[in-house]
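J.: generate coordinates for the sequence data below:
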Amino acid sequence: MTAAHIDTPKVDTPKVDTPKVEDGAAMWRIARDSVTLDLNSSYSYLLWCRDFAATSAVARRADGEPVGFITGYVRPESPQTLVVWQVAVDREHRGRGLAGTLLEDLAAKVADTHGVDRIETTITPENTASERLFTSYAERRGASVSREVLFDGELFPDGAHQPEVLYRIGPIAA
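T.: Next comes the predicted model:
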């Protein structure tokens, strides 16, 4: 008896790129479909692509369509700190390390262009995927991680919200 040949669909490896305003709608859709992220207005994703493109990244399929993104900004009061706002990957591209690739590429780019050596992000207690993403990044970079509640859930005016826990990562080794 011979083993049956199974054709597995070939999935292209997305390429990391700088977002363009035209990517805002796809980023909004990816965030909406993630179910985990707080969804911002579609307008905010367009602005993000315009005003914070240098501190954000998208992952594109071969046809140019975004399949993941990471948004961030350099914190004005702490210019050595990259604040990561959101990370999301399309369902069909999850489980392949794409979020980690986006984080690695963005952190390296912003370190080179802005001298950043620290990362901050907030994570809700039930978001274990984000906890793993950022703590494993810190381990790979030999950086410490501190955690503290930044915003209690009751501060949010739109109903029940988990607390947002601030993760501070750094200093980051090159």
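J.: CA atoms for contacts and neighbours, from now on please.
T.: Fine.
J.: all strands for this structure, in order.
T.: 15-17, 57-60, 66-74, 81-89, 118-123, 144-151, 164-170 (DSSP state E).
J.: for the fifth one, enumerate the helices and strands it packs against.
T.: To tie it back to what came earlier, the one meant is strand 118-123. Contact here means 3 or more C-alpha pairs under 8 Å, 6 or more residues apart in numbering; DSSP states H and E; on that basis strand 118-123 packs against strand 81-89, strand 164-170.
J.: dump these to TSV, plus distance to residue 137 and mean neighbour count.
T.: Shown next, in TSV, are the helices and strands packed on strand 118-123 (distance: least, C-alpha to C-alpha, whole Å; neighbours: other C-alpha atoms under 10 Å):
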stretch	distance to residue 137	mean neighbour count
strand 81-89	13	22
strand 164-170	9	20
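J.: the structure of the following sequence is requested for comparison with the preceding one:
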Amino acid sequence: MTAAQADLQPQFLEMPEGLRIDHPSVADGAELWRIARDSETLDVNSSYSYLLWCRDFAGTSVVGRGPDGEPVGFITGYLRPDRPRTLLVWQVAVDQQHRGKGLAAALLDGLTARVSAERGLIGLETTITPGNTASERLFTSFAKRHSVPLEREVLFPAGVFPKGAEHDPEVLYRMGPFDF
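T.: You can find the predicted model right below:
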């Protein structure tokens, strides 16, 4: 490989010191629910849904573990049924004491590298509500770091959510195609 080719290779971030990446297990479900709840930005799903997610979508999700093995952050995702090589990232959350250390970016890099190796990932999607600057930065920097196009469009306007359930629009961020 030439130096120019090496410059084109994706840059995968390392996990912060003392943390490791892992598959989630059902035993992690309650902690993932707590981390999501404490984030104060995510739509918190039922605790039951996090248990199911850890059971049924562990292959397309990751958890960051602290030195004691307890979850300190996570990403949940799934492969789109109509696009089985496109990973939709459902939620990203990092425990308060571990924010600002690059954990979310390292988890996202680790997840996409694993899913790509196992399934031949070609695209990544997520939805972000306007004003969620942390998520906007995470996915914008991901696209830049991996030199892939990033498209944005409103997927669900505010008006499609149930009456009485105040919700901002959800903007679809679509990245790819990947070559890793």
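J.: adding distance to residue 30 of structure 1, write the strands of structure 1 out as a markdown table.
T.: Below are these laid out as a markdown table (distance: least, C-alpha to C-alpha, whole Å):
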| stretch | distance to residue 30 of structure 1 |
| --- | --- |
| strand 15-17 | 16 |
| strand 57-60 | 11 |
| strand 66-74 | 7 |
| strand 81-89 | 7 |
| strand 118-123 | 18 |
| strand 144-151 | 25 |
| strand 164-170 | 21 |
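J.: turn the helices and strands packed on strand 118-123 of structure 1 into CSV, including distance to residue 157 of structure 1.
T.: Output for those, formatted as CSV (distance: least, C-alpha to C-alpha, whole Å):
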stretch, distance to residue 157 of structure 1
strand 81-89, 19
strand 164-170, 14
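J.: out of these, nearest to residue 127 of structure 1?
T.: strand 164-170 (10.4 Å; C-alpha to C-alpha).
J.: the residue mapped onto residue 75 of structure 1 from structure 2: what's it in contact with?
T.: Correspondence of residue 75 of structure 1 to structure 2, assessed by TM-score structural alignment: residue 80. Residue 80 of structure 2 makes contact with 86-88 under the criterion C-alpha atoms under 8 Å, 6 or more residues apart in numbering.
J.: shared with structure 1, which of these?
T.: Conservation of the contacts of residue 80 of structure 2 in structure 1, assessed by both residues aligned by TM-score structural alignment, their matches' C-alpha atoms under 8 Å: retained contacts are 86-88.
J.: just the closest of these to residue 44 of structure 2, please.
T.: For these, the nearest to residue 44 of structure 2 is residue 88 (17.4 Å; C-alpha to C-alpha).
J.: and the lengthiest helix in structure 2 with strand 83-94, angle?
T.: Identified as the longest helix of structure 2 according to DSSP state H is helix 103-119. With axes from the mean of the first three to the mean of the last three C-alpha atoms, to 10 degrees applied, the angle from helix 103-119 of structure 2 to strand 83-94 works out at 160 degrees.
J.: report the distance from helix 103-119 of structure 2 to the chain centre.
T.: 9 Å (C-alpha atoms, centre = their mean, to the nearest Å).
J.: mean shift of that helix relative to structure 1?
T.: Averaged over the aligned pairs, helix 103-119 of structure 2 sits 0.3 Å from structure 1 after superposition, using mean C-alpha distance after the TM-score superposition for structure 1.
J.: want to throw the contacts of residue 80 of structure 2 into JSON lines with distance to residue 65 of structure 2?
T.: Listed next are those as JSON lines, based on distance: C-alpha to C-alpha, whole Å:
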{"residue": "86", "distance to residue 65 of structure 2": "26"}
{"residue": "87", "distance to residue 65 of structure 2": "22"}
{"residue": "88", "distance to residue 65 of structure 2": "22"}
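J.: residue 100 of structure 2: which of the residues you listed is nearest?
T.: Distances from residue 100 of structure 2 to those, taken by C-alpha to C-alpha, are shortest for residue 88, at 23.6 Å.
J.: so who does that closest one touch?
T.: Applying C-alpha under 8 Å, 6+ apart, the residues near residue 88 of structure 2 are 77-80, 124-126.
J.: and which of those is nearest residue 64 of structure 2?
T.: For the contacts of residue 88 of structure 2, the nearest to residue 64 of structure 2 is residue 77 (14.4 Å; C-alpha to C-alpha).
J.: distance of the closest residue to the closest one other than its chain neighbours from residue 165 of structure 2?
T.: Spatially, and ignoring its direct neighbours in sequence, residue 77 of structure 2 is nearest to residue 89 (4.2 Å; C-alpha to C-alpha, 6 or more residues apart in numbering). In this view, residue 89 of structure 2 and residue 165 of structure 2 are 23 Å apart by C-alpha to C-alpha, to the nearest Å.
J.: then residue 156 of structure 2?
T.: Residue 156 of structure 2 is 14 Å from residue 165 of structure 2, by C-alpha to C-alpha.
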